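[1] just a sequence and a predicted model for now, questions to come.
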Amino acid sequence: MADPDFASPRMERVLDTAADLLVRWGYQRVTIDDVARHAGIGKGTVYLHFHNKEALFLTVLLRAQHQVVASTAERMAADPEQLLPSRLVSSLYRVLSEDPLARALYLGDAEVLGRLAHEAADTLGALVGRRQEVLTEHLRLLHAAGCLRSDLRPEALLYMLSAIGAGFFFVGGMPGGTPDLDVETRTDLLERAIAATIEVPDPPAVELERLAPVVAELYRSLIEDIDHEVRRRVR
């Protein structure tokens, strides 16, 4: 969490514990009592921060989304090639392969999220819309800079990017996937597929360097929206 007003060690412990139990047991089975017991605190302490179970676990999901988006912005600021859609999606694929909570969030895992997926629809749905707006503007900037195919509009490129990504994320499942292909191999194949489909052969490095701070700031603006939703749910 980025804001010190709600990033106390005690709250982090509560959120870490809730995240672990959510992945291991699923939303339907976990109770506030379970979270408090495993975090080594009283149930009343959890209620000092959260009105109810839904608010607690929505905050867990929002924190996971914050972390994914923040790491994306940091990678872009440090390495302009991370602006390329092939690098963006392959990096996300690797993150989801390693982080079961982020994977459940981004893939809408009903076994883990259960009823929470429906309870979170309004909140996370709005953020998904914002994420699509940011990605669309990201692609528009790359398109105008000559980094993507010129024969298709940015909206068509976004459709192709989403279709390829969905295929890799869902076909064969994660994290196991196709038995004879490990995560690194599948990540490399995903990157190659996107690069060959929507990017130009040699994206101009000077344009990527110029756009890196601009696009990174787009993703940071999304972090602000995520944190605003957290503040609505934390006492």
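    Okay, I see it.

[2] C-alpha only now, for contacts and for neighbours.
    OK.

[3] which other helices and strands contact the lengthiest helix in the chain?
    Using DSSP state H, we find that the single longest helix of the chain is helix 205-233. Using 3 or more CA pairs under 8 Å, 6 or more residues apart in numbering; DSSP states H and E, the elements in contact with helix 205-233 are helix 53-78, helix 121-144.

[4] so which bits of the first one are buried?
    For helix 53-78, a neighbour-count test (16 or more other CA atoms under 10 Å) marks 53-77 as buried.

[5] for the last one, same thing?
    Judged by neighbour count using 16+ other CA under 10 Å, the buried positions of helix 121-144 are 124, 127, 130-131, 134-143.

[6] stretch 149-162 now?
    With burial defined by 16+ other CA under 10 Å, the residues of stretch 149-162 counted as buried are R149, P154, L157, L158, L161.

[7] hold the first one in mind and look at this next one:
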Amino acid sequence: MVDGEQRRDALLDAATGVLLSRGYDKLTMVDVAEAAGLSRTIVYRHFASKRELVDAVAARALRGYAVRWRTALSEEPRPGTPGSIYRAGFRVVAADPLLTAIATRDPQVFGRYLRDPEATMPGPAGPEFLGLFLRRQQEAGVVRPGVDIASVAAVLEALTAAIMRAVQEHQGRPGSPSPDALIDTVTEMIDRMLTPPDVDTEAALALLDGVLDAGAGTPAQA
């Protein structure tokens, strides 16, 4: 027998597909019910409105992002530097159409949802989370002292969206850098700006794990 949590997951899976293919403005609860093979009544038992449904879609995607981000970081050549942490997160987002749409606030996907004052969707690593994490890194000696953390957090969030848009718009054009070259360059810039000469990368990874384990590191909760 299918329990309530399985039905909820099925609805979120269906809503993700409909959202990406049709966009928020054209999405209906009937569409989601049909895509999930369930009744509209069941959809409304779990979600009171379309906005609440998309809130839940984004929140689930961002919880999964935090786990995949930590896994991707372990594959970095020098995991634990600010640049490697940024690059690992960027690559996870860039590989997922929904996370990319969240990061760029794609109007074709989210439409009127972006103007809804009650919508709760954060970014994959919004300035609040980045600010928290960078401050903790600075306290642990992983980020250089004297760096204006609030400014860096705002710049990195804006930079992430701009890079993703550039990749989408210019990929394949003659003379355009590859996505990998682009993010490698940004990673180097971040490390030159933020990383001390003798950074303790083990301390950085322990700090990241602590933030994620505490729940404050999941961007959906930041």
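    Looks like it came in fine. Owing to the predicted nature of the structure, the values given are computational and were not obtained by experimental measurement.

[8] closest one of the buried residues of stretch 149-162 of structure 1 to V23 of structure 1?
    Set against V23 of structure 1, the nearest of the buried residues of stretch 149-162 of structure 1 by CA to CA is L161 (28.2 Å).

[9] and the gap between that closest one and L22 of structure 1?
    For L161 of structure 1, the distance to L22 of structure 1 equals 30 Å [CA to CA, to the nearest Å].

[10] and A73 of structure 1, by the same measure?
    Distance from A73 of structure 1 to L22 of structure 1, by CA to CA: 27 Å.

[11] so how far is the longest helix of structure 1 from its chain's centroid?
    Centre-to-centre, helix 205-233 of structure 1 and its host chain are 13 Å apart (CA atoms, centre = their mean, to the nearest Å).

[12] quick one, it and helix 53-78 angle?
    With axes from the mean of the first three to the mean of the last three CA atoms, to 10 degrees defining the directions, helix 205-233 of structure 1 sits at 160 degrees from helix 53-78.

[13] and helix 205-233 of structure 1, what's buried?
    Those would be 207-209, 211-213, 215-223, 226-227, 229-230, 233, for helix 205-233 of structure 1 by 16+ other CA under 10 Å.

[14] how about the buried residues of helix 121-144 of structure 1, which pair is most distant?
    Pairwise distances across those peak at 28.0 Å for L124 and H143 (criterion: CA to CA).

[15] can you count the residues close to Y113 of structure 2?
    21 (other CA atoms under 10 Å).

[16] looking at structure 1, name the residue matched to it.
    In structure 1, the residue paired with Y113 of structure 2 is L116, using TM-score structural alignment.

[17] does that match touch G26 like I think?
    No - in this structure L116 of structure 1 lies outside contact range of G26 using CA atoms under 8 Å: 9.7 Å.

[18] returning to that earlier point: between the helices and strands packed on helix 205-233 of structure 1, which gets nearest to F169 of structure 1?
    helix 53-78 (16.0 Å).

[19] which neighbouring elements make contact with that closest one?
    helix 9-25, helix 85-98, helix 100-107, helix 116-119, helix 205-233.

[20] ok, average deviation of that helix from structure 2?
    For helix 53-78 of structure 1, the mean deviation from structure 2 after alignment is 2.7 Å (mean CA distance after the TM-score superposition for structure 1).

[21] that helix to helix 85-98, inter-axis angle?
    Going by the same axes, to 10 degrees, helix 53-78 of structure 1 makes 140 degrees with helix 85-98.

[22] specify the angle between helix 53-78 of structure 1 and helix 9-25 in degrees.
    100 degrees.

[23] which residues does the helix or strand where V167 of structure 2 lies contact?
    Element membership of V167 of structure 2, judged by DSSP states H and E, is helix 149-170. Identification of contacts with helix 149-170 of structure 2 by CA atoms under 8 Å, 6 or more residues apart in numbering yields 90, 94, 100, 103-104, 125-128, 130-131, 134-135, 176, 178-179, 182-183.

[24] got the buried residues for the following helix or strand past it?
    Downstream of helix 149-170 of structure 2, the next assigned helix or strand under DSSP H and E is helix 179-194. Within helix 179-194 of structure 2, the residues scored as buried using 16+ other CA under 10 Å are P179, I183, V186, T187, E188, I190, D191, L194.

[25] S162 of structure 1 versus R153 of structure 1, what's the distance?
    14 Å.

[26] quick one: contacts for the match of Y113 of structure 2?
    With CA under 8 Å, 6+ apart, L116 of structure 1 has these contacts: Y27, E54, F57, L58.

[27] list the members of those residues that persist in structure 2.
    Among these, the ones still in contact in structure 2 (both residues aligned by TM-score structural alignment, their matches' CA atoms under 8 Å) are Y27, E54.

[28] among the contacts of L116 of structure 1, which pair sits farthest apart?
    Among the contacts of L116 of structure 1, Y27 and L58 lie farthest apart (CA to CA), at 10.7 Å.
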